[in-house]
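Undergrad: What follows is a protein structure lacking sequence information:
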């Protein structure tokens, strides 16, 4: 039976993966309320199509941080792709390059940054930094990513500690303990010099005061991932960062926060066009992508569905997931009368009374 939508890949991936690996990918914090809300919130938004337009030509192309992408559908940072497929992030990078979209590589990638770059040399890559307690290690990671041609630094701000993920605790899974620092540091000698426990910890001291320090280390645009409120969006503007990725970490950190799509309008209003705003969390259909853009997102990033595709068919599965969503999005644009990304606006949507 052909896989025709993202949830088809979800069902097949669940059958293929061991329970502990599946629970890790699908896991949520505490009761999983936010994870479920991420998807349900999209369904409370209705579309307002405009007809009798010439939609014989529809262009899904756009830009993020000045770089062209084929559609506003990119890949969010997720860890340990080798759980899903032997080639892990190398396969993901090749699929992103083939699809013409951006791939944000996680600090906790299971392949070396060199191998990821070599596997897709012309792909658009951003690097996600999960800030570590060792500031020298953070400096090494940032400068290493920049030297390898990553085009932006995506700093996760919502992980001062790891959220309580009940399934991982029940399964006694501890993937972080198996991270090999040589995967991301420059050489085996550097890896030996850094205790392996460092990457198993987060930096609870990281705060707004450290943003200028990050900016001093790199010429890359800095994107803050995890902002959910007007107040933090205004502080992001004050600190002269280049973008915000509205995200609740896929419901894996603090439970019972707003769904990403529900937080988006507040952040967009606070930013007032002074930086690009993106979204991840809960996107499963082309209509979801259209709704996010109508509410002000420049682009959406996919998390779990990428791992579903990787589990099912490796690189080809990720390509299929991206292409299915791109085609659904093109259909959504066509059926609502949008011939280009520029024609997508707030008038296309209404909140449902459901």
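TA: Received the coordinates, thanks. Quantities reported herein were computed from a predicted structural model and do not represent experimental measurements.
Undergrad: For the rest of this, base every contact and every neighbour count on C-alpha atoms.
TA: OK.
Undergrad: The residue nearest the centre of the chain and residue 191, how far apart?
TA: By C-alpha atoms, centre = their mean, the chain has its centre lying nearest to residue 76, at 2.0 Å. Going from residue 76 to residue 191 by C-alpha to C-alpha, to the nearest Å gives 26 Å.
Undergrad: How are the strands of the protein distributed by residue range?
TA: Residue ranges of the strands in the chain, as given by DSSP state E, are 45-47, 62-64, 67-69, 73-75, 102-105, 124-129, 153-156, 222-227, 243-246, 276-280, 299-302, 349-351.
Undergrad: so residue 60 makes contact with residue 330?
TA: Yes: Residue 60 is within contact range of residue 330, at 6.5 Å (criterion: C-alpha atoms under 8 Å).
Undergrad: Among the two, which residue is more densely surrounded?
TA: residue 330 (22 against 19; other C-alpha atoms under 10 Å).
Undergrad: Was I right to think the more buried one contacts residue 56?
TA: No: between residue 330 and residue 56 there is no contact under C-alpha under 8 Å: 11.4 Å.
Undergrad: residues in contact with residue 82?
TA: By C-alpha atoms under 8 Å, 6 or more residues apart in numbering, residue 82 lies in contact with 88, 89, 110, 111.
Undergrad: Next, work out how far apart the nearest residue to residue 12 once chain neighbours are set aside and residue 172 are.
TA: Spatial nearest neighbour of residue 12, excluding adjacent residues (C-alpha to C-alpha, 6 or more residues apart in numbering): residue 312 at 6.7 Å. Distance, residue 312 to residue 172, using C-alpha to C-alpha: 25 Å.
Undergrad: Settle it for me: which of the two has more neighbours?
TA: Shown here are residue 312 and residue 172; by other C-alpha under 10 Å, residue 312 has more neighbours (23 against 10).
Undergrad: how near is that one to residue 321?
TA: The value you get for residue 312 to residue 321, if C-alpha to C-alpha is used, is 10 Å.
Undergrad: any idea how far residue 146 lies from residue 193?
TA: According to C-alpha to C-alpha, residue 146 and residue 193 sit 22 Å apart.
Undergrad: neighbour-wise, which of these two wins?
TA: Higher neighbour count among residue 146 and residue 193: residue 146, with 19 against 9, using other C-alpha under 10 Å.
Undergrad: Would you confirm that that one contacts residue 217?
TA: No: the criterion here is C-alpha under 8 Å, and residue 146 misses it with residue 217 at 9.9 Å.
Undergrad: Give me the contact list for the biggest helix by length in the chain.
TA: When the chain is parsed with DSSP state H, its longest helix is helix 315-336. The contact list for helix 315-336, computed with C-alpha under 8 Å, 6+ apart, reads 4-6, 9, 47-51, 55, 58-60, 71, 73, 91-92, 94-96, 98-99, 284-287, 289-290, 305-311, 339-340, 348.
Undergrad: take a look at this one as well, against the first:
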């Protein structure tokens, strides 16, 4: 728990408090980016380049931040918690706690293939609290049968869409993981990709990823195959250019997530808020556009929406919330974007 009287008034507060709770190797796994870490820092800094032109004497007494996503499902406001893996390193309840908190706050959640809990467990944890949208993050895998089993499990559990991670033909070069010889702690498994803790302990994070991920992935092979095996929506996560946006349109995808993997994959690529306008222009209303990367305030969300995004996603703030055993009320900590949370700090009770 956070210290008595300690108030989490911003995501920056949450980052400081959460990071202090984590062992060095785990903190660096969550917080660091690839190689020189240019992109991870630029993601947040880039928002400061853009200014808001406020209008005054506007009646906001009945302001409504709710919106429809994924073809009509209602959320309390345009924010989701990104699919981030190995959340049980931050708190034993991991992804199930995140799911409960997202349901409580009326926002969406992505389930990572590297979740420490099964799709059914994560989804049930949320739906037992309130209706919630879950999407399933998926890699292109060498084992097509395993990939299909994940899809079927996601369909059966009631997930709305697949977020196909397209920017990871190989794992990003993260110096801290190599220096620390980072390995997922003993006792934690990856049930979605069917890896037991014993198997995980016998490999590094990097070698484990290489073993199952298919670096031969491509638009022509993988998108038609996904369309042939599922009726879930298909979104491409990791788009940063107009050219790839047009390919997503060409191959009949339902949407894209403008993302650079939180700066954890290819370093030196644009901040997502900088890449967003060209992707929105290329989409031209034909597919939906979401964005993640460096979003830390309600004003950041406002700017992304002004540039044409339909929804924003955050990853690390959820991890920090788990680390300090907060309620994961990321909505409140995004400031003025959620009218019900105006002027209040986040709750200090964990969503158990």
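TA: That came through, no problem. None of the values given here were measured: they were computed from a predicted structure.
Undergrad: before we move on, the earlier item: please point out which of the contacts of residue 82 of the first structure the second structure shares.
TA: Mapped onto the second structure and checked by both residues aligned by TM-score structural alignment, their matches' C-alpha atoms under 8 Å, those keep the contacts 88, 89, 110.
Undergrad: Compare those residues and tell me which is most surrounded.
TA: Neighbour counts for these, by other C-alpha under 10 Å, peak at residue 89, which reaches 31 neighbours.
Undergrad: Not counting sequence-adjacent ones, nearest residue to it?
TA: Nearest residue to residue 89 of the first structure, sequence neighbours excluded (C-alpha to C-alpha, 6+ apart): residue 81, at 5.6 Å.
Undergrad: Now check the second structure for the residue matching the one you found.
TA: When the second structure is aligned by TM-score structural alignment, the residue opposite residue 81 of the first structure is residue 87.
Undergrad: Report the contact partners of that match.
TA: 94, 95, 115, 116, 319, 322.
Undergrad: Distance of it relative to residue 214 of the second structure?
TA: Noted for residue 87 of the second structure: a distance of 24 Å to residue 214 of the second structure, by C-alpha to C-alpha.
Undergrad: Then residue 100 of the second structure?
TA: Relative to residue 214 of the second structure, and taking C-alpha to C-alpha, residue 100 of the second structure is found at 32 Å.
Undergrad: Neighbour count: these two, which is higher?
TA: Using other C-alpha under 10 Å as the criterion, residue 100 of the second structure and residue 214 rank with residue 100 on top: 27 against 18.
Undergrad: Alignment lookup: residue 68 of the second structure to the first structure.
TA: That one, residue 68 of the second structure, aligns with residue 63 by TM-score structural alignment.
Undergrad: Distance of that match relative to residue 80 of the first structure?
TA: 28 Å.
Undergrad: if you count what's nearby, which of these two comes out ahead?
TA: Counted by other C-alpha under 10 Å, residue 63 of the first structure and residue 80 do not tie: residue 80 has more neighbours, with 20 against 14.
Undergrad: so what's the nearest residue to the more buried one once chain neighbours are set aside up against?
TA: Spatial nearest neighbour of residue 80 of the first structure, chain neighbours left out: residue 110 (4.9 Å); criterion: C-alpha to C-alpha, 6+ apart. Residue 110 of the first structure makes contacts with 79, 80, 81, 82, 88, 89, 179, 183, as judged by C-alpha under 8 Å, 6+ apart.
Undergrad: What lines up with residue 110 of the first structure in the second structure?
TA: Aligned partner of residue 110 of the first structure by TM-score structural alignment: residue 116.
Undergrad: now its match: how far from residue 265 of the second structure?
TA: Distance of residue 116 of the second structure to residue 265 of the second structure, computed by C-alpha to C-alpha: 21 Å.
Undergrad: swap in residue 219 of the second structure?
TA: Taking C-alpha to C-alpha, one finds residue 219 of the second structure at 19 Å from residue 265 of the second structure.
Undergrad: repeat for residue 143 of the second structure
TA: Distance, residue 143 of the second structure to residue 265 of the second structure, by C-alpha to C-alpha: 22 Å.
Undergrad: And those two? Which one has more around it.
TA: Using other C-alpha under 10 Å, the more surrounded residue of residue 143 of the second structure and residue 265 is residue 265, with 24 against 12.
Undergrad: Quick check: that one touching residue 172?
TA: Yes: Residue 265 of the second structure lies in contact with residue 172 (C-alpha under 8 Å); the separation is 4.0 Å.
Undergrad: Overlap of the contact sets of the two?
TA: In contact with both residue 265 of the second structure and residue 172: residue 34, using C-alpha under 8 Å, 6+ apart.
Undergrad: how about the second structure, which residue sits the furthest from its center?
TA: Going by C-alpha atoms, centre = their mean, the residue of the second structure most distant from its centre is residue 57, 36.1 Å out.
Undergrad: So what does that residue match up with in the first structure?
TA: Checking TM-score structural alignment: residue 57 of the second structure goes with residue 52.
Undergrad: Could I get the contacting residues of the residue nearest to the centre of the first structure?
TA: Contact analysis of residue 76 of the first structure by C-alpha under 8 Å, 6+ apart lists 103, 104, 105, 280, 301, 302, 303.
Undergrad: For those, which single residue is the most surrounded?
TA: residue 280 (29 neighbours).
Undergrad: how close does residue 245 of the first structure get to residue 193 of the first structure?
TA: Relative to residue 193 of the first structure, residue 245 of the first structure is positioned 33 Å away (C-alpha to C-alpha).
Undergrad: Repeat that for residue 184 of the first structure.
TA: Plainly put, residue 184 of the first structure is 13 Å away from residue 193 of the first structure if you go by C-alpha to C-alpha.
Undergrad: now residue 120 of the first structure
TA: Per C-alpha to C-alpha, residue 120 of the first structure is found 30 Å from residue 193 of the first structure.
Undergrad: try residue 95 of the first structure
TA: Taking C-alpha to C-alpha, one finds residue 95 of the first structure at 34 Å from residue 193 of the first structure.
Undergrad: Check residue 132 of the first structure too.
TA: Counting by C-alpha to C-alpha, the gap from residue 132 of the first structure to residue 193 of the first structure is 15 Å.
Undergrad: Next: residue 9 of the first structure.
TA: Distance from residue 9 of the first structure to residue 193 of the first structure, counting by C-alpha to C-alpha: 41 Å.
Undergrad: Read off where stretch 11-28 of the second structure ends up in the first structure.
TA: Using TM-score structural alignment, stretch 11-28 of the second structure corresponds to residues 6-23 of the first structure.
Undergrad: in the matching stretch, what's buried?
TA: Residues 6, 9, 10, 13, 14, 17, 20, 21, 22, 23 are the ones in stretch 6-23 of the first structure that count as buried (16 or more other C-alpha atoms under 10 Å).
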